[in-house]
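Engineer: Structure, please.
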Amino acid sequence: MKSNILVALLLTIVAALPAAAEQTVPQTRSDIQLTFAPVVKETSPAVVNVYARRLVSQQRDQGLFADPFFRRFFGGDGAFGAPRERVQNSLGSGVIVDGKGLIVTNNHVILGGNDIRVVLADRREFEAKLLVADERTDLAVLKIDPQGEDLPALAMGDSDNLEVGDLVLAIGNPFGVGQTVTSGIVSALARTQVGITDYQFFIQTDAAINPGNSGGALVDLKGNLIGINTAIFSRSGGSIGIGFAIPANMVKTVVQSAETGGRIQRPWIGAEMQDVTAEIADSLGFARPEGALIAGLHPKSPLAIAGLKRGDVVLGIDGKAVENAKELTYRVATAQIGSSAIVEYQRGSDRRETRIKLIAAPETTARDETLMDGNTPFSGLVVANLSPAVADELGLPSGSTGVVASDVKGGPAKRIFRKGDVILEVNGVIIDNVDTLSSAVKTGDGFWQFAVNRGGRVIRMQLGG
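Structural biologist: The predicted structure follows:
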């Protein structure tokens, strides 16, 4: 009797256990034909090829005439030393984001292009007009005229909703072989140590991306554009499964600027931020390194106006965690000027939050942009008075003051200066505005000593004499 009860009890327990998963072969035709083809058919017509032609000057091999002594006797201005021009072509991909002919690509694809052409998936070719070129995000927006036709376009997805492991497709024109589709997963999010753009917050994918894919589409399985393929990590020049894409939320801000016809303006927080290292986290009593430490604040910074101080650590913005300084920069850059945001921060042992208003960088000083001329090393240099607005445009610290090289057009300056150089001193005169610089340069009389700040390093030069 007892044995019968025990057997019945065991049978009851076994029946209650979950059944082991069975391996089965495909049972229906649809099981066998699972495919990405529907997504590809929907999205690939919106991915285009972008060709840019540019004229570049190339110095001829002068041989003996490279020596000033021989040029003196045989004439260095003749054909022996004259530069020659040649056509350089670049190839990339692009994505139609508006059926009226608005196309997004990478800035490095069209950089310096004199003639930009777009070839659609159906092989039709159009001349393209450059609307916006943004070096800081490596994005550019082109416009073609489809003669009233509504072109296939990709809808922008929300790249903040991506998760590691999501399936994605990369569409582009690798090596110029023609439109190609590769699949993979999102390998990582918020990559900030890539060194490609000022706003480093990339989607990493193992979908094969190769040269020529730049500017192409990274799409999810709903057919939404979730990134613009931008770069690969490779020692051989080919794909090794590490590719990077600019998130769609950053792309949206650049496209909106192109649609409104204005220059790109992003919200400004007027703060110098620093990553929280393990040592800093330990000194602040954090359980782990997180957040962005405020190392400096401009008096007009929205953070300063809201009561934040140097030494506070920003931990989140609008409910999104901030892991480092670059992530905070990205979150602010993808918001809208005029909107507000809730900032979570820590001061000492207190965790607080406040609301800030997102504003454009103020132009506290008239920029007085001036093209330098004359027989001086500065000839061809475009200079401007620094303000938070100018500093933000050039990617300089918000507290920068003085005079900056806002562009280099040519002349002697082309060989000496770089865009973003801050001119500190000329012939012993401290440079505080454009007028001071113009006066100091004129007193050179064939001899110039000057100092510039280039990326935080002071460089001193001496010419003439």
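
Engineer: only C-alpha atoms for contact and neighbour calcs from this point on.
Structural biologist: Fine.

Engineer: Spatially nearest residue to Val422 (excluding sequence neighbours)?
Structural biologist: Leaving aside its sequence neighbours, Val422 sits nearest to Val404 (C-alpha to C-alpha, 6 or more residues apart in numbering; 4.3 Å).

Engineer: meant to ask about Gly184
Structural biologist: Among residues not flanking Gly184 along the chain, Ala207 sits closest, at 4.1 Å (C-alpha to C-alpha, 6+ apart).

Engineer: Quick check: that neighbour touching Gly243?
Structural biologist: Yes - counting by C-alpha atoms under 8 Å, Gly243 is a contact partner of Ala207 at 7.2 Å.

Engineer: Which elements pack onto the helix or strand hosting the residue nearest to Val422?
Structural biologist: If you go by DSSP states H and E, Val404 is part of strand 403-408. Judged by 3 or more C-alpha pairs under 8 Å, 6 or more residues apart in numbering; DSSP states H and E, strand 403-408 is in contact with strand 381-385, strand 422-426.

Engineer: And this one, please, so the two structures can be compared:
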Amino acid sequence: MRRFLMPLVWPVICGVLLAIVLLNQFPQLLGTPQSVAPEASSQHASNSAQNTTGADSESIVRPAPELREAAPMPRSGGPASYAEAVERAAPAVINVYSSREVEREQHPLMSDPFFRQFFGDETPRRQRMLSSLGSGVIVSAEGYVLTNHHVIRGADQIQVALRDGREALAEVVGTDPESDLAVLKIDLDNLPVISFAQSQDAKVGDIALAIGNPFGVGQTVTMGIISAKGRNHLGLSPYEDFIQTDAAINPGNSGGALVNAKGALLGINTAIFSRSGGSNGIGFAIPTNLAREILNEIIVHGRVIRGWLGVEVQEITSNLAASFGLNAAQGVVIASVARGGPGDQAGLRPGDVLLSIDGKPILDPRVAMADIADIQPGSTLPVKIVRDGEALTVEITVGERPIPTPSEDS
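Structural biologist: Next up, the predicted model:
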């Protein structure tokens, strides 16, 4: 039997090998569809889609969805250097050195009458000078300088140093503690002057350059972007409308310039949010649209004139709204009324809910303060309130906001 099968083994093996080769080269012999090259797959799908009318559902090929392609990211939109912007703005940014004389605390024994009898009433008092560093911006050829109020607060003498090496004593034209701005004047010729940008036109993401005198090391430029606009509720001042930037701002930058990519003034650098005392990438600048108004008011009137109702207001919560009989948390609640002030004369009381002034709804206490400040003193306006669940309208004559006392200016 074995002798009979041996002659058939080799032909069978050869036949199997031949079949494998043929099936590998011609898979359609088994009904397997031929693979399509990747380059032609989309064309094949398109042809198949056109020729499948009447075919069974399993062989339908759907056309690819039409996707929206994003435009290529431009890579040449911004300059490779901001040196031109710095050259335009930096000469107008100055260093501000303020100093004041204070008395040193006397020795504790000098408060004891027993020891004082040996020295009498003519005990020599020791004095020392306190100095602070800051920055300022020259905004006119007449020598007017914008800086922060806290930079020159309580100063007996203010000296400024320009980038070109000149120095001068500065006179205080006026200050506004409530916006933390001050106006100085220096008497020098051929002063470099910065140009003003429209801060309301700036957008989040725009390039911002901070120029000032951090830590007294000398004029320094840092770069970042505008991180946010209209920042308030920071507790820095009663009137807050800050530009936020991540350009490094450090102690000594206060009063310096925040400029755009063309070197135009966007704001006055004022404060930083920091747990270490150094820059954490959260800095705040007073925008030029506000700084310009303060500057003009101080130069023309010697002070900032603001409208005043003589009331202190606070935000109204849902619980307060329910207790006042309101359907929603709208308006602000009057917390106190200044005696003899416009609100007192109009009959406003603590606990009244202020809904609108001159038809404009009130939604936020700080926004309300800013809106009232913009009203010309002497104007008579209708004010809508809710008292004991009843809606009332009263007429109120707007007064002028008093200048803060030194105790309020801390």
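
Engineer: Now find how far off-centre the strand holding Val404 of the first structure is within its chain.
Structural biologist: Strand 403-408 of the first structure sits 21 Å away from the centroid of its parent chain (C-alpha atoms, centre = their mean, to the nearest Å).

Engineer: Stretch 102-120 of the second structure too?
Structural biologist: Distance, stretch centre to chain centre, for stretch 102-120 of the second structure: 50 Å (C-alpha atoms, centre = their mean).

Engineer: list the buried ones in that stretch?
Structural biologist: Residues of stretch 102-120 of the second structure include none that count as buried (16 or more other C-alpha atoms under 10 Å).

Engineer: Give the aligned equivalent of the residue nearest to Gly184 of the first structure in the second structure.
Structural biologist: Alignment note: Ala207 of the first structure maps to Ala247 in the second structure; criterion TM-score structural alignment.

Engineer: that's a helix at its match, yeah?
Structural biologist: No - counting by DSSP: H, G, I helix; E, B strand; the rest coil, one finds Ala247 of the second structure to be coil, located in no helix.

Engineer: distance of it from Val183 of the second structure?
Structural biologist: 24 Å (C-alpha to C-alpha, to the nearest Å).

Engineer: Out of the two, name the residue with the larger neighbour count.
Structural biologist: Val183 (28 against 25; other C-alpha atoms under 10 Å).

Engineer: For the more buried one, give me its contacts.
Structural biologist: 144-147, 172-175, 295, 298-299 (C-alpha atoms under 8 Å, 6 or more residues apart in numbering).

Engineer: Go again with 7 Å.
Structural biologist: Residues near Val183 of the second structure by C-alpha atoms under 7 Å, 6 or more residues apart in numbering: 144-147, 172-175, 295.

Engineer: May I ask which of those has the most neighbours?
Structural biologist: Going by other C-alpha under 10 Å, Thr147 tops the contacts of Val183 of the second structure with 29 neighbours.

Engineer: before we move on, the earlier item: among the contacts of Val183 of the second structure, which ones are in strands?
Structural biologist: Residues from those lying in strands, with DSSP state E as the criterion: 144-147, 172-175.

Engineer: any idea what sits nearest Ser199 of the second structure, other than its immediate chain neighbours?
Structural biologist: Leaving aside its sequence neighbours, Ser199 of the second structure sits nearest to Leu266 (C-alpha to C-alpha, 6+ apart; 5.3 Å).

Engineer: To which residue of the first structure is that neighbour aligned?
Structural biologist: In the first structure, Leu266 of the second structure lines up with Ile226, judged by TM-score structural alignment.

Engineer: burial of Arg331 of the first structure, as a residue count?
Structural biologist: Neighbours of Arg331 of the first structure (other C-alpha under 10 Å): 20.

Engineer: Report the separation between it and Arg266 of the first structure.
Structural biologist: According to C-alpha to C-alpha, Arg331 of the first structure stands 11 Å off from Arg266 of the first structure.

Engineer: For the stretch 51-200 of the first structure, just list every one of the strands.
Structural biologist: Counting by DSSP state E, counting those that start in this stretch, the segments of the stretch 51-200 of the first structure that form strands are 84-98, 102-106, 115-119, 125-127, 129-134, 139-143, 167-172, 180-191.

Engineer: So what does Val186 of the first structure match up with in the second structure?
Structural biologist: In the second structure, the residue matched to Val186 of the first structure (TM-score structural alignment) is Ile226.

Engineer: now its match: how far from Leu209 of the second structure?
Structural biologist: With C-alpha to C-alpha as the criterion, Ile226 of the second structure and Leu209 of the second structure are 9 Å apart.

Engineer: I figured Val394 of the second structure hits Pro382, correct?
Structural biologist: Yes - here Val394 of the second structure lies in contact with Pro382, judged by C-alpha atoms under 7 Å, at a distance of 5.7 Å.

Engineer: Please point out which parts of the top helix by length along the second structure sit buried.
Structural biologist: When the second structure is parsed with DSSP state H, its longest helix is helix 2-25. Residues of helix 2-25 of the second structure classed as buried: none (neighbour count, 16+ other C-alpha under 10 Å).

Engineer: And the next helix or strand past that helix?
Structural biologist: helix 41-50.

Engineer: Done for today, thanks.
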